[in-house]
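J.: Please find the sequence and the predicted model below.
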Amino acid sequence: MKILLGGLAAILLAGIALLLAIRNNGPAVLDAFDRLTGGTRGTRLVAKAQYGSHPAQKLRIYAPADTDGPLPVFLFVHGGSWSWGDPDDYNFIARAIAPAGFVVVLAGYRLGEEGRYPVMLEDTAAAVAETVRLSPRFGGDPRRIVLAGHSAGAYDVVQVALETKWLAASGVKPRGVIGLSGPYDFYPFDKPSTRAAFGSVGAGAESQPINHARRDAPPALLIHGEEDTLVKPRNTRALASALEQAGASVETRFYPGFDHNAPLISLASPWRARRDVDEAVIDFARRVSEVSVPVQAETP
């Protein structure tokens, strides 16, 4: 009996420890689970880089083991309410996407008081520009870059892709943009996180992706869980409607029973094998980044 009780106590303590670890840094725990249950999947960290002097302005570049010719580039920006997060905890994104034939870049950006609007967008745009500059060294095709992000990171990449001024200086034209559980229509600011990151510096309607929908926007894939109470799925519905009305290409996927983090969790092992989020993301990224072969004129 003592052995049984001891075993149950150990399991209980392990469960409590796991819950505390997830609460303190969920992505890091998710990353560890992915590595333990799925392995490296032949994905290699090929470079650590900085695009600015701040420690958060960093890039982590991954490539599949076998790089045959220039590969499309998949840049991912993490979430965290614009106040926390670290690309080094999101290696599972690289292990999910790189084996499908992509160079994957995980980008960080300044957070909290240092990262208030529009700094997070300045950093995201700078990260995109530096990724385009560096990617050829590691087998990437800078002309075929797809931007993706979760939550606050989804806001960052979508706003940068839609509001033309952010990428104008670098001339980068993303082939597509993917948003997971993203906030795209949240003005006026009514949550502590948005008031801190946007309201505290007087941002207005210009800060909202929904107000920058345009016909020539990059194709978009927007994914949301129907049970997301942190960033309600109406954000994705509103942006998709605005893009459709503008004549832009947009695809949506809504998942019943998914909360805010479920789309992100679905990209990690062992959940990756049980859900189709990774398939949707990879399929979209492949389609929009396909090489266009010019039609040659017939020889007279």
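T.: The structure has been received and is ready for your questions.
J.: drop to CA atoms for contacts and neighbour counts, all remaining ones
T.: Fine.
J.: tally of neighbours for Gly38?
T.: Per other Cα atoms under 10 Å, the neighbour tally for Gly38 reads 17.
J.: Mind telling me what element Gly182 is part of?
T.: Gly182 belongs to no helix or strand when assigned by DSSP states H and E.
J.: is it true that it touches Ala152?
T.: Yes - judged on Cα atoms under 8 Å, Gly182 makes contact with Ala152 at a distance of 6.4 Å.
J.: Have a look at the two and say which one is more surrounded.
T.: Gly182 (28 against 24).
J.: gap between that one and Leu230?
T.: To Leu230, Gly182 is 10 Å away according to Cα to Cα, to the nearest Å.
J.: same deal with Ala47?
T.: In this view, Ala47 and Leu230 are 34 Å apart by Cα to Cα.
J.: and what of Ala246?
T.: Using Cα to Cα, we find Ala246 at a distance of 27 Å from Leu230.
J.: which residues in the stretch 51-200 of the chain form strands?
T.: All strands of the stretch 51-200 of the chain, identified by DSSP state E, counting those that start in this stretch, fall at 58-64, 71-77, 103-107, 140-150, 176-180.
J.: Take these and write them to CSV, including mean neighbour count and distance to Gly204.
T.: Listed next are the strands of the stretch 51-200 of the chain as CSV, based on neighbours: other Cα atoms under 10 Å; distance: least, Cα to Cα, whole Å:
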stretch, mean neighbour count, distance to Gly204
strand 58-64, 25, 28
strand 71-77, 29, 23
strand 103-107, 30, 26
strand 140-150, 25, 22
strand 176-180, 28, 22
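J.: sorry, back to before: so for Gly182 and Leu230, which residues contact both of them?
T.: Applying Cα atoms under 8 Å, 6 or more residues apart in numbering, one finds that no residue jointly contacts Gly182 and Leu230.
J.: what sits against the spatially most central residue of the chain?
T.: The chain has Gly149 as the residue nearest its centroid, 1.8 Å off, counting by Cα atoms, centre = their mean. Gly149 sits next to 76-79, 155-157, 178-180 when contact means Cα under 8 Å, 6+ apart.
J.: how about the nearest residue to it, chain neighbours excluded?
T.: Nearest residue to Gly149, sequence neighbours excluded (Cα to Cα, 6 or more residues apart in numbering): Val77, at 4.5 Å.
J.: What separation do you get for that neighbour and Lys58?
T.: Distance from Val77 to Lys58, by Cα to Cα: 11 Å.
J.: Check it against this one:
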Amino acid sequence: MPRLKISYGSHDQQFGHLYVPDSADGPVPVVMAIHGGFWSGQYSLSLGTAFAVELARSGVAVWNIEYRRLGAGGGWPEMSADVKAAYEAIPGIVAEASAVDFDLAQVRLVGHSAGGHLAVWLAGEKDVFARPERVVAQAAALDLASAAERGRRISYIEDLFGIPFESDPDLYRSASPQHRLPIGVPVLCVTGADDLQVPAKVSARYVKAAEAVGDPVSLHVIEGEGHDAFLSPTTQSWRVSRDAVLARSEDSAAVTS
């Protein structure tokens, strides 16, 4: 499937790949995909290419973004600014470059692992052109502060912020989706029961906390699959995620029920 590279900033990591359906009868939903990889520059948007292509072949436009990462342009200030800038580019330069029209009332987010963290964090931002219709959070790192509050140090989270928790607890909490509830956007957490990198209990705790404050949220635990299952089209994790992203707006309530 053809892809179009679009830069949304001047840094060489501020770009995305746009995939659109071959044809459309009218405006199509838009999905912004955010890849994972421990927020590290060792990983790139190519992790999300296959999923983006399948979604576009199924009738939605997909904006698969790159962003500045650890070792590739910056830490938390840069990457949070980038995912927001990439989102804000959708009704502007991305829509203008698209061969099909966008339905900006149907903008959805999907992210895996660290990308799932960024997707749910972004959904909590209020000063954007439109709130996303829903988020599909795949094996997402949804709590960046609770372990530190208990005195546990996690090196890759400290790398993200560049300082330990005790130096700026509010920074950690402001970036932690579980500490930003409620957000008022439907979130489907999909996770593997055998995930060793981001255990299913992380998503379960987020869902419990979100339900407690009235947010629309649901949890789907896939038995027998782990963290990387979301990257393979042969898995249940892939299929559940795909169906949730593609669900029609009138059926979206079922995504979080």
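T.: That came in fine, so what should we check first? Treat the numbers as computed from the prediction; the structure is a model and nothing was measured.
J.: Quick TM-score on the pair, please.
T.: After superposition, the two chains reach a TM-score (TM-score structural alignment, normalised by the length of structure 2) of 0.84; 237 aligned residues with a Cα RMSD of 2.2 Å.
J.: How many neighbouring residues does the counterpart of Arg173 of structure 2 in structure 1 have?
T.: Counting by TM-score structural alignment, Arg173 of structure 2 corresponds to Ala205 in structure 1. By other Cα under 10 Å, 14 other residues sit near Ala205 of structure 1.
J.: residues in contact with Ala205 of structure 1?
T.: By Cα under 8 Å, 6+ apart, the residues touching Ala205 of structure 1 are 187-188, 211.
J.: one more time with 7 Å
T.: Contact analysis of Ala205 of structure 1 by Cα atoms under 7 Å, 6 or more residues apart in numbering lists Tyr187.
J.: of all the contacts of Gly149 of structure 1, which two lie farthest apart?
T.: The most widely separated members of the contacts of Gly149 of structure 1 are Gly79 and Ile178, with 13.3 Å between them, by Cα to Cα.
J.: so Asp31 of structure 1 makes contact with Phe92?
T.: Yes - applying Cα atoms under 7 Å as the test, Asp31 of structure 1 and Phe92 come out as touching, 5.3 Å apart.
J.: When these two are compared, which one has more neighbours?
T.: Ranked by neighbour count (other Cα under 10 Å), Asp31 of structure 1 and Phe92 place Phe92 first, with 27 against 20.
J.: which one in structure 2 is aligned with the more buried one?
T.: Here Phe92 of structure 1 is matched to Ala50 in structure 2, going by TM-score structural alignment.
J.: just Ser249 of structure 1 next, same as before
T.: So, by TM-score structural alignment, Ser249 of structure 1 is matched to Pro216.
J.: Check the contact between that match and Pro186; I expect there is one.
T.: Yes - Pro216 of structure 2 lies in contact with Pro186 (Cα under 7 Å); the separation is 4.7 Å.
J.: okay, these two: which has more neighbours?
T.: Applying other Cα under 10 Å to Pro216 of structure 2 and Pro186 shows that Pro186 carries more neighbours, namely 23 against 20.
J.: what's the distance between whichever residue in structure 1 pairs up with the more buried one and Ala107 of structure 1?
T.: Correspondence of Pro186 of structure 2 to structure 1, assessed by TM-score structural alignment: Pro219. Plainly put, Pro219 of structure 1 is 21 Å away from Ala107 of structure 1 if you go by Cα to Cα.
J.: ranges for the helices of structure 1?
T.: For structure 1, the helices defined by DSSP state H cover 2-38, 91-97, 119-134, 152-162, 165-168, 192-197, 234-246, 262-265, 277-288.
J.: Buried residues in the fifth one, which are they?
T.: Going back to what we said before, that points to helix 165-168 of structure 1. 166-167 (16 or more other Cα atoms under 10 Å).
J.: Now distance to Ala126 of structure 1 too, for the strands of the stretch 51-200 of structure 1, in CSV please.
T.: CSV is the format used below for the strands of the stretch 51-200 of structure 1 (distance: least, Cα to Cα, whole Å):
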stretch, distance to Ala126 of structure 1
strand 58-64, 10
strand 71-77, 12
strand 103-107, 10
strand 140-150, 13
strand 176-180, 16
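J.: between those strands, which gets nearest to Leu162 of structure 1?
T.: Comparison of the strands of the stretch 51-200 of structure 1 against Leu162 of structure 1 by Cα to Cα identifies strand 176-180 as nearest, at 9.4 Å.
J.: quick one: the closest one to structure 2 mean distance?
T.: Strand 176-180 of structure 1, aligned to structure 2 and superposed, deviates on average by 0.7 Å (mean Cα distance after the TM-score superposition for structure 1).
J.: Can you tell me which helices and strands that strand packs against?
T.: Strand 176-180 of structure 1 sits against strand 140-150, helix 152-162, strand 220-225, with contacts defined as 3 or more Cα pairs under 7 Å, 6 or more residues apart in numbering; DSSP states H and E.
J.: now with 6 Å?
T.: strand 140-150, strand 220-225 (3 or more Cα pairs under 6 Å, 6 or more residues apart in numbering; DSSP states H and E).
J.: The last one versus strand 140-150: what angle between them?
T.: An angle of 30 degrees separates the directions of strand 220-225 of structure 1 and strand 140-150 when computed by axes from the mean of the first three to the mean of the last three Cα atoms, to 10 degrees.
J.: I am finished for the moment; much appreciated.
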